[in-house]
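> Give me a model of this one.
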Amino acid sequence: MQVVSWLPRTELPFAAPSRPELLVIAEPVVEAPAAPAPVAKTVAEPVAKPAERPKIEVPRPGSAAVRPVSKPVEEAEEAPAPVKAPPVPPPRFALQLLRAGRCLLLVELPTGEAFQSRDPAYLLLKDMLRAAGLPDSPQILAEPVRWPMLTRGNLDQGPDAARDFVQAFVGARVEEEPCVCLWLIGLPAVRFAGEADAQSYNRELQVEGLGSAWALPGLELLMEEPQRKADVWQAMRRLMARWKSSNE
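Purely as a prediction, here's the structure:
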């Protein structure tokens, strides 16, 4: 029964005497609890993850979903092409340059054809020259200027080109023989030689390279609206001294 020693409560008859050291009960030894050892703080080191291999998607046959290929960031998006303005149609006019005394006359041809001796517009022009004290048989200096000059081709024949041509054409005649006043008769003459509009009728203009100019309504307009002749006469009286003094 694994009993090392045991003591009876009473003395047993005929038993051998007990040893004294066996009667002393030893007190249990109580050990003091040991203080816990300080735990050092440790920082968990990050565990490097193994590099993941890029996934390569292989399109399966019959698959309709296709991912678009992304463009690099450095590639700039193309700007939309600028919308070109429609070309301006070329103006249409016919001008005749004449000389009367010390004045040049750039006259709009109402019919587009050169003046004839019995044309009503030409007869009106002769009356205006007589009233101004100038020769009533003006000298034709060149063939009429008809615009546009070409019916085909890519040559620029817009308003700016027409202005440059008319001013160069008249300027060449002014250099050959200066004039004291350039009559601009009709809106095309006022517009492309004087760089003005109908609001400048009966006014004096200063045109670079051409000198002093006088803007007048067209001959056909004067015939259709005779009341305009009074304004022309008043403006003529203010300017008449300029060419009359040169003729004396």
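> Please count neighbours and contacts with C-alpha atoms only from this point.
Noted.
> Which strands or helices does the strand ranked longest in the chain pack on?
Assignment by DSSP state E gives strand 93-100 as the longest strand of the chain. Packed against strand 93-100 by the contact rule (3 or more C-alpha pairs under 8 Å, 6 or more residues apart in numbering; DSSP states H and E) you find strand 103-108, strand 139-140, strand 145-147, helix 187-192.
> To compare with the earlier structure, here is another sequence to fold:
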Amino acid sequence: MQVVNWLPRTELPFAAPSRPELLETPQPVVVAPIAMAAVAEAPVQPQAKPAERVKIEVPRPSLASTRTDAKVEEVAAPVVVKPPVVPPPRFALQLLRAGRCLLLVELPTGETFQTRDPAYLLLKDMLRAAGLPDSPQIVGDPVRWPLLARGTMDQGPEAARDFVQGFLSARLEDAPCVCVWLIGLPAVRFAGEENAESFNRELQVEGLGSVWALPGLELLMEEPQRKADVWQAMRRLMARWKESNE
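Okay, the predicted model is just below:
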């Protein structure tokens, strides 16, 4: 109730006497006009506003940019490149025996030789010129590659080379010979591990011994000028199988 002093209206019995200073009426305080004027004329100092905090905008990636970055990371990831699938080579080879020589001959048509085939007649002429029997004996069935039309078995060049060399090695164990004629590029490539640059050369092949690389019969018929190179190479090797026949 904010009561500072309290005075009773009548004298209370047995009460202590009141202090005289409490009964005096306080004088009102008079403010001097000059002081009031000075207060009124005093300029009001503007209050300084607190310094505003500078806002720093931090760029945030949008959803679209996040997706873009994710795509870039996916593209930048290393890509495993699979080696190209090499199709299996296609060829047909026939093994023949003439005296002490074996002949691995490319079949130009893919079919077994017939008596009146131009390629077979050319082969007979080459054997007569070499001093060998001109009626060679057929050894086994033709070697055809690929072996299977379908399937998951490896039928690439390496597998073809292993198969042809294994086939020849087995025949050599049955009946040794002094020289193997490789007639045609497939025979030279998959039995002698060489290419067309080795035509008319004598080669040494591990497991097969001495081999002679020749162009194919069909190529000799198409390019007769090659026969001269074959004849010159034959003259250098002829003594090898002639001595064997004596």
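> TM between them?
Comparison of the two superposed chains (TM-score structural alignment, normalised by the length of the second structure) gives a TM-score of 0.69, and 176 aligned residues with a C-alpha RMSD of 1.8 Å.
> returning to what we had before: same list (the helices and strands packed on strand 93-100 of the first structure) but as a markdown table, adding mean neighbour count.
Compiled in a markdown table, these are given as follows (neighbours: other C-alpha atoms under 10 Å):
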| stretch | mean neighbour count |
| --- | --- |
| strand 103-108 | 25 |
| strand 139-140 | 14 |
| strand 145-147 | 18 |
| helix 187-192 | 24 |
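> If you count neighbours, what's buried in stretch 169-183 of the first structure?
170-171, 173-174, 178-183 (16 or more other C-alpha atoms under 10 Å).
> Pro178 of the first structure maps to what in the second structure?
In the second structure, the residue equivalent to Pro178 of the first structure is Pro176, according to TM-score structural alignment.
> Double-check that its match belongs to a strand.
No: according to DSSP: H, G, I helix; E, B strand; the rest coil, Pro176 of the second structure belongs to no strand; its state is coil.
> and it, what is it in contact with?
The contact partners of Pro176 of the second structure, taken as C-alpha atoms under 8 Å, 6 or more residues apart in numbering, are Arg100.
> By how much does the lengthiest helix in the second structure deviate from the first structure on average?
If you go by DSSP state H, the second structure has its longest helix at helix 226-245. Here helix 226-245 of the second structure, set against the first structure after superposition, deviates by a mean of 0.2 Å using mean C-alpha distance after the TM-score superposition for the first structure.
> Identify the residue range in the first structure corresponding to that helix.
So helix 226-245 of the second structure sits over residues 228-247 in the first structure, by TM-score structural alignment.
> List of residues touching the matching stretch?
The set of residues external to stretch 228-247 of the first structure that reach it, using C-alpha under 8 Å, 6+ apart, is 101-103, 132-134, 180-181, 202-203, 216, 222.
> just to revisit the earlier point, tell me, the longest strand of the first structure lands on which residues of the second structure?
Counting by TM-score structural alignment, strand 93-100 of the first structure corresponds to residues 91-98.
> Quick one: distance of that stretch to the chain centre.
Put simply, stretch 91-98 of the second structure sits 39 Å off its chain's centre (C-alpha atoms, centre = their mean, to the nearest Å).
> Let me see the residues that make contact with that stretch.
Residues from elsewhere that reach stretch 91-98 of the second structure (C-alpha under 8 Å, 6+ apart): 102-107, 110-112, 127, 132-146, 186-187.
> The second structure: helices as residue ranges?
In the second structure, the helices defined using DSSP H lie at 20-23, 33-41, 63-76, 118-129, 157-174, 185-192, 217-222, 226-245.
> Can you tell me what Leu150 of the first structure aligns to in the second structure?
Using TM-score structural alignment, Leu150 of the first structure pairs with Leu148 in the second structure.
> just wondering, since we're on that match, how far is it from Pro83 of the second structure?
From Leu148 of the second structure across to Pro83 of the second structure, the span is 22 Å (C-alpha to C-alpha, to the nearest Å).
> End to end on stretch 150-165 of the first structure, go ahead and measure it.
Where stretch 150-165 of the first structure begins and where it ends lie 13 Å apart, using C-alpha to C-alpha.
> could you dump the helices of the second structure to JSON lines with distance to Leu208 of the second structure?
Listed next are these as JSON lines, based on distance: least, C-alpha to C-alpha, whole Å:
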{"stretch": "helix 20-23", "distance to Leu208 of the second structure": "145"}
{"stretch": "helix 33-41", "distance to Leu208 of the second structure": "128"}
{"stretch": "helix 63-76", "distance to Leu208 of the second structure": "52"}
{"stretch": "helix 118-129", "distance to Leu208 of the second structure": "21"}
{"stretch": "helix 157-174", "distance to Leu208 of the second structure": "6"}
{"stretch": "helix 185-192", "distance to Leu208 of the second structure": "9"}
{"stretch": "helix 217-222", "distance to Leu208 of the second structure": "22"}
{"stretch": "helix 226-245", "distance to Leu208 of the second structure": "16"}
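> looking at the ones you listed, which is buried most?
For the helices of the second structure, the largest average neighbour count (mean count of other C-alpha atoms under 10 Å) is found in helix 185-192, namely a mean of 25.
> residues touching the closest residue to Leu125 of the first structure other than its chain neighbours, list them.
Using C-alpha to C-alpha, 6 or more residues apart in numbering and skipping the chain neighbours, the partner closest in space to Leu125 of the first structure is Leu219 (7.3 Å). Going by C-alpha under 8 Å, 6+ apart, Leu219 of the first structure touches 108, 110, 121, 124-125, 185-186.
> can you redo those as JSON lines with distance to Asp231 of the first structure?
Shown next, in JSON lines, are those (distance: C-alpha to C-alpha, whole Å):
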{"residue": "Glu108", "distance to Asp231 of the first structure": "19"}
{"residue": "Pro110", "distance to Asp231 of the first structure": "21"}
{"residue": "Ala121", "distance to Asp231 of the first structure": "18"}
{"residue": "Leu124", "distance to Asp231 of the first structure": "15"}
{"residue": "Leu125", "distance to Asp231 of the first structure": "16"}
{"residue": "Ile185", "distance to Asp231 of the first structure": "14"}
{"residue": "Gly186", "distance to Asp231 of the first structure": "15"}
